[in-house]
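In: Show me the folded form of this:
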Amino acid sequence: MRIVILAVGRARPPFADDCEHYLRLLRAKARVELHELRDERRLRERLSPSAHLVCLSERGRSFDSLGFARWLDQRIRAGRDLFFALGGAHGLELPEADEELSLGPLTLPHQLARVVLLEQLFRAHKILAGEPYHY
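Out: Modelled structure (predicted):
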């Protein structure tokens, strides 16, 4: 199973450095890809019809870290690739998404949302491995 993050726009420092940091940590635990795309049209071209598609949205369901880890475990057990779609500064509407998730009630800059998603994916993998996840 792959975890693919499709994000509109390029991350700039310091967010780009944080993304690389969490990608390095995650790659030891999972097959994770981050694709930065110029616009929403290019994002839609990269979607896989066989993957479980999650759109990050303020309207989506939110979790605490343990709940997110349990949710991720269910997705892993389902065996389908997992695609996360993140919009740019103006958000993203994906009616074809299997579900919507929220990173919380605060509005985050789209570059920071990317970092938060990567960090939570890393934390979830630590939880699932039974490793300490507060650091």
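In: When you work out contacts or count neighbours from here on, use the C-alpha atoms and nothing else.
Out: Will do.
In: Contact partners for the residue nearest to Gly88 when sequence neighbours are not counted?
Out: Closest residue to Gly88 apart from its sequence neighbours, by CA to CA, 6 or more residues apart in numbering: Val8 at 4.9 Å. When the contact criterion is CA atoms under 8 Å, 6 or more residues apart in numbering, the partners of Val8 are 36-40, 43, 86-88.
In: So what touches the longest strand seen in the chain?
Out: Ranked by residue count and defined by DSSP state E, the top strand of the chain is strand 52-61. Strand 52-61 is contacted from outside by 47, 80-87, 91-94, 96-105, 107, using CA under 8 Å, 6+ apart.
In: now those: which count as buried?
Out: Listed as buried from the contacts of strand 52-61 are 47, 81-87, 92, 94, 97, 99-103; burial here means 16 or more other CA atoms under 10 Å.
In: mind listing what Arg75 touches?
Out: Contact analysis of Arg75 by CA under 8 Å, 6+ apart lists Leu82.
In: swap that for Ala124, sorry
Out: 65-66, 68-69, 72.
In: and for comparison, fold this next one:
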Amino acid sequence: MKITLITVGKIKEKYLKDAIAEYSKRLSRYCKLEIAEVADEKTPDQAGETVEENIRNKEGERILKCIHDDMYVITLEINGVMLGSEEFARKVEQLGVQGNSSIGFVIGGSIGLGKEVRKRADYALSFSKMTFPHQLMRVILLEQIYRAYRIINGEPYHK
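Out: The predicted structure follows:
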């Protein structure tokens, strides 16, 4: 299976780059992993809703260019469905059984995802009602994908 993380912005912090590299290495025995980074827009302080919507739309256009027609798209959204690790593993396994050989996980920028990206999504996933930095979310998502493959393969994992 091919897993693509489509993310807004670049990772600057070394500790996050190191964690992403570690989980990417671990995942290489289970799937083909690709990380597509798209440029983020500068959000001015005290930006109004119109300005924020324009920013989400610009970032959204870049995200949509990374999404292939045959890709099953899962957006990370605060109002998405919350799953436990075992449920998430079953979801990933189910997608493979149903013939989805390409899954795209979309992590938006600091002010979220545009309407067109949310409309293109096949599934909206939430990790929490809390807000996380989108750079850190990459590490959390990669860890959960790795954990899912461990569960799918009946291998030990921390509960």
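In: now Gly91 of the first structure, nearest residue through space, not along the chain?
Out: What sits nearest to Gly91 of the first structure in space, not counting adjacent residues and going by CA to CA, 6+ apart, is Ser57, at 7.5 Å.
In: again with Ile127 of the first structure
Out: That would be Tyr133: by CA to CA, 6+ apart, it lies 6.1 Å from Ile127 of the first structure.
In: now that neighbour: how far from Leu66 of the first structure?
Out: Distance of Tyr133 of the first structure to Leu66 of the first structure, given as CA to CA, to the nearest Å: 10 Å.
In: which residues are common contacts for those two?
Out: Common neighbours of Tyr133 of the first structure and Leu66 (CA under 8 Å, 6+ apart) are Ile127.
In: what residue of the first structure takes the place of Leu83 of the second structure?
Out: In the first structure, the residue equivalent to Leu83 of the second structure is Phe63, according to TM-score structural alignment.
In: list the contacts for its match?
Out: With CA under 8 Å, 6+ apart, Phe63 of the first structure has these contacts: 102-104.
In: now swap in Met1 of the first structure and tell me
Out: So Met1 of the first structure contacts 31, 76, 79-82 (CA under 8 Å, 6+ apart).
In: Closest one to Ile127 of the first structure out of those, please.
Out: Relative to Ile127 of the first structure, the closest of those is Ile76; by CA to CA it sits at 13.8 Å.
In: tell me, how many neighbours does the aligned residue in the second structure for the closest one end up with?
Out: Counting by TM-score structural alignment, Ile76 of the first structure corresponds to Gly96 in the second structure. Neighbourhood size, Gly96 of the second structure [other CA atoms under 10 Å]: 15.
In: so which helix or strand takes in Gly96 of the second structure?
Out: For Gly96 of the second structure, the host element (DSSP states H and E) is helix 85-97.
In: mind listing what's buried in that helix?
Out: 88-90, 92-93, 95.
In: Then stretch 2-13 of the first structure?
Out: Of the residues in stretch 2-13 of the first structure, those buried (16+ other CA under 10 Å) are 3-9, 11.
In: Columns secondary structure and distance to Gln111 of the first structure on top of the residues you listed, output as TSV?
Out: What follows is those, written out as TSV (DSSP: H, G, I helix; E, B strand; the rest coil; distance: CA to CA, whole Å):
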residue	secondary structure	distance to Gln111 of the first structure
Ile3	strand	18
Val4	strand	16
Ile5	strand	13
Leu6	strand	12
Ala7	strand	9
Val8	strand	9
Gly9	coil	8
Ala11	coil	6
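In: Regarding the first structure, what is its longest helix?
Out: helix 110-128 (DSSP state H).
In: Just give me the mean distance for that helix relative to the second structure.
Out: Aligned to the second structure and superposed, helix 110-128 of the first structure gives a mean residue distance of 0.5 Å (mean CA distance after the TM-score superposition for the first structure).
In: can you state the direction angle for that helix and strand 52-61?
Out: 110 degrees (axes from the mean of the first three to the mean of the last three CA atoms, to 10 degrees).
In: Count the neighbours of the residue nearest to Gly91 of the first structure for me.
Out: Neighbours of Ser57 of the first structure (other CA under 10 Å): 23.
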